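Undergrad: Take this sequence and fold it.
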Amino acid sequence: MDMINKLPPIIIESILCLLPIQEAARTSILSKEWRYHWTKIPKLAFHEDAFQVSSYGDELSTLEETFDGIESQRKGMTKRCKFFYAIYQVLLKHEGPIDEFTLSMLPDKTCVEIDHIISYLSRNKDVKKLKLDVAGYRLPSSFFMFGHLTDLYLGCCELDHRPTFKGSYYITSLFLEDATTTTSTLVHFLSNCSLLKSLTLYTDDIQDIGNSTITNLFECLPVVENLCVWLTAMKCCAQNGVPRVLPSALVHLKYLYINGTDLQYGLSFILLLIRSSPNLEKLKLKVSDQVDCEKHSLTREDHSDIWLPRLNKFEIFNLNSEKLELDFVKFILATSPVLKKAKISLWKDIDDDDEK
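TA: Sure, this is the predicted structure:
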């Protein structure tokens, strides 16, 4: 029995989605029935560092050999040209929707090829999950025309102009890692993401432009449930100071992770968030700056309005023996009546006496 050709389409699709795009394209040689299966897979991922070019230099790559009518001059292409050519061919031959699209590469100074890819996807495909890990790439205006995105990851990209799209995005998960942007652009973009449930801001390159405040930022997150931030990113949005409490509480926030915590300068921001998150269930902090906090203190009496009735898990990493850090741990323990798990990881250079 010809079992491989009798597989249900959904099984074939699942198999192909697990393969690198080059290997998925090679399945076209299995049989006539498999020739075009790879053109219908809904998940496309292109990683330049994993793109395979023949070791014989002038020979075609695996993906290029799959395409009909390849011309001899293609053999003389550089690896990057072949990489873009392969992407173009896949997109042109692709049938049906593309649910997920990933592009990871280190671009040249000119990124017109990436602009073309973004423009094509925004106009012709209902992409739901988009991941761009392209160092120094300035997102074109066509990027803001994606109308069906639910998950967005931007790594090392430049988000430096406001969206032209006037409606609302369907984005529920946004991950910005080492991205470059401004406070006004970030707030304007988030204001169009009213369905956002998960936000990760792992970037410290946010320029303070305009009059956007920390309050403006969190007003854009009415239904956020998971929030992960670098403290330095929040400092960029708090040039006008940190309020004691947000005008509107983050009633849906259940998980809060703050990386790069500096309790000497970031304590007011941390207290702002936990004070404004009455339903917080998990709190995770990672201390990065070891500074002298002996002159500062934190007591339950100073912040008697903070109460965490639902917090059941607390983690803090790189804890030193500074008084303020120990006061903070005691404070969280004292204000969390249903806490079940607490994990305290000490700073690696702490000596035995301080550990005791």
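
Undergrad: contacts, neighbours, all on C-alpha from now
TA: Noted.

Undergrad: Spatially central residue in the chain, please.
TA: In the chain, the C-alpha nearest the mean C-alpha coordinate belongs to residue 175, at 2.0 Å (CA atoms, centre = their mean).

Undergrad: chain center to stretch 310-329, what's the gap?
TA: Here the centre of stretch 310-329 is set off from its chain's centre by 26 Å, with CA atoms, centre = their mean, to the nearest Å.

Undergrad: circling back to that earlier point, and the residue nearest to the centre of the chain, what is it in contact with?
TA: By CA atoms under 8 Å, 6 or more residues apart in numbering, the residues touching residue 175 are 152-154, 199-202.

Undergrad: Any chance of JSON lines for these, columns distance to residue 292, secondary structure and neighbour count?
TA: Output for these, formatted as JSON lines (distance: CA to CA, whole Å; DSSP: H, G, I helix; E, B strand; the rest coil; neighbours: other CA atoms under 10 Å):
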{"residue": "152", "distance to residue 292": "39", "secondary structure": "strand", "neighbour count": "18"}
{"residue": "153", "distance to residue 292": "36", "secondary structure": "strand", "neighbour count": "18"}
{"residue": "154", "distance to residue 292": "36", "secondary structure": "strand", "neighbour count": "22"}
{"residue": "199", "distance to residue 292": "31", "secondary structure": "strand", "neighbour count": "20"}
{"residue": "200", "distance to residue 292": "29", "secondary structure": "strand", "neighbour count": "18"}
{"residue": "201", "distance to residue 292": "27", "secondary structure": "strand", "neighbour count": "21"}
{"residue": "202", "distance to residue 292": "25", "secondary structure": "strand", "neighbour count": "21"}
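
Undergrad: this one as well, want them side by side:
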Amino acid sequence: MPPNGKRQQLSPPDVLSNILESVMDDILMRLPLRDAVRTSILSKKWRHNWCRLPQLRLDEALWKTKRDLTDLTSNFTKIIYHILTLHAGPITKFTLSIPHLDGCPNIDNFFYFLSRNDTQHLVLELPTGGNRYKLPSSFFTCLHLRHLTLNNTLFHPPPVFKGFERLISLELSNVTISSELLGSLISHCLLLEHLVLKDSHDSNPIEISAPKLRSFVLSGKIHLIHLKHVPLLSNVSYEPTEFSLETEHDLAKIFESIPAVENLRWEFSNQDANPGPIEVIPTRLPYALNCLKRLYLSRIFLQEFFEFSFALCLIRSSPNLEEIEIEACASSDEDFCEPVPRDAIDEIPASFSDMTFNHLRTVTIYDVAGGRAEMQLIKVLLAKSPALIRMVIKPCGMEDKKSFKILAEITKFQRASSKAEVVYNVD
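TA: The predicted structure follows:
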């Protein structure tokens, strides 16, 4: 009580208004845009904070219900208008993700706004149905871009456009662009380190020259890709939708341009069911993949002669492997399946007779069916890996009796490493 005996009303501290601006910005950037705008009612200090957000994401979360989507053009136009008129300061990253909408709204004017705000990171995931959105001329004036992701767009720049000189990351998925233009675009991105190409519909070869490229992901027709100059390329992921070999040199050409590859991933599930005769798969490549440390084979049918031989060729050609991961496929189309013959299985140990995997430490094989080819591969890797620490084997769905029979057989295999632990995972 004060000396005069009268109570004093103490106002509670305004916690929200006393938060540091850096903390406010961090909170706002972690919220969906819809919720970030709603914070303007918290206090006077928060009223316009969202207007200076350096990162904006416009996605389908902006609409409450499916009913809101029916009036998309009107709603979206209002949102874009509010951002254009109220936002202050640079927008370093902008994401527009509306792939499931029926049509693409008019966003041409927004690219002019982004180009004037020195946007460095741009992600466009546009509707998949109907005609693809043609990027306006103002898009090609966003010369500060360092990261660019485009989905479902038509890329046709004006004649004066030479490229994005500051770009270090480029991801194109379902983008309509000619092979010549794509090759020119990449060659003018002298700082490019990361490249993703998915579902290109151009049937002409693409020549890629990128002296600083370190990571490359391809989902499409692998025979159309010519890696001309990529001396630093160390991470490669191939998901070929068409893959056929006519001669042994065809397989060698795929890997001869990436001598620095350290991590290789090959996805089998989307490729052509008839890749070619087994005779075109050599015992090993004409050169060693000496830099390859991690090999990941996904959805490979180890009981099919061509795919199994492909896997053996890569393993035999990679003497310095540190990690192997194989996601086997338990079944395949029998009309195109050529089983691994018995004599080929019996010859596997001899084909590894001059090899020792002195750096191999971990091996993981999923969906093992217990076929003779699979078991022989497991046996060889255990016998030829003196530094092996852990091998994880997960059988595919099968009855317990067969599963335990596979385990009993594996436990009898000779191990070159006294520290090797074999983990047999059963659901």
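
Undergrad: Put together CSV for the contacts of residue 175 of structure 1, with distance to residue 17 of structure 1 on each row.
TA: CSV is the format used below for those (distance: CA to CA, whole Å):
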residue, distance to residue 17 of structure 1
152, 19
153, 19
154, 22
199, 26
200, 26
201, 29
202, 28
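
Undergrad: got the buried residues for the longest helix seen in structure 1?
TA: With DSSP state H setting the assignment, residue counts place helix 79-93 as the longest helix in structure 1. The neighbour-count check on helix 79-93 of structure 1 (16 or more other CA atoms under 10 Å) flags 79, 82-88, 90-91 as buried.

Undergrad: For it, name the packing helices and strands.
TA: If you count contacts as 3 or more CA pairs under 8 Å, 6 or more residues apart in numbering; DSSP states H and E, helix 79-93 of structure 1 packs onto helix 62-66.

Undergrad: next one: the helix it packs on to chain centre, how far?
TA: 32 Å.

Undergrad: who's in contact with that helix?
TA: 21-23, 25-26, 28, 52-54, 70, 82, 86.

Undergrad: again, only using 10 Å
TA: Here helix 62-66 of structure 1 makes contact (CA atoms under 10 Å, 6 or more residues apart in numbering) with 21-29, 35, 51-54, 59-60, 70, 74-75, 82-83, 85-87, 89-90.

Undergrad: Can you get me a residue count around the residue nearest to residue 134 of structure 1 when sequence neighbours are not counted?
TA: Nearest non-adjacent residue to residue 134 of structure 1, counting by CA to CA, 6 or more residues apart in numbering: residue 105, 5.3 Å away. Neighbour count for residue 105 of structure 1, taken as other CA atoms under 10 Å: 17.

Undergrad: Same check on residue 172 of structure 1?
TA: 18.

Undergrad: Quick check: it touching residue 195?
TA: Yes: if you go by CA atoms under 10 Å, residue 172 of structure 1 and residue 195 touch, sitting 5.4 Å apart.

Undergrad: shared neighbours, those two?
TA: 150, 223-224.

Undergrad: Please tell me which one of those residues counts the most neighbours.
TA: residue 224 (22 neighbours).

Undergrad: Would you mark the buried spots in the helix or strand harbouring residue 227 of structure 1?
TA: Here residue 227 of structure 1 is covered by strand 226-230, with elements defined by DSSP states H and E. Within strand 226-230 of structure 1, the residues that count as buried by 16+ other CA under 10 Å are 226-230.

Undergrad: what secondary structure does the residue nearest to the centre of structure 1 sit in?
TA: Three-state call for residue 175 of structure 1 (DSSP: H, G, I helix; E, B strand; the rest coil): strand.

Undergrad: At which residues are the strands of structure 1 located?
TA: 43-47, 100-105, 129-134, 151-155, 158-159, 173-177, 180-182, 198-202, 205-207, 226-230, 255-261, 282-287, 313-319, 341-346 (DSSP state E).
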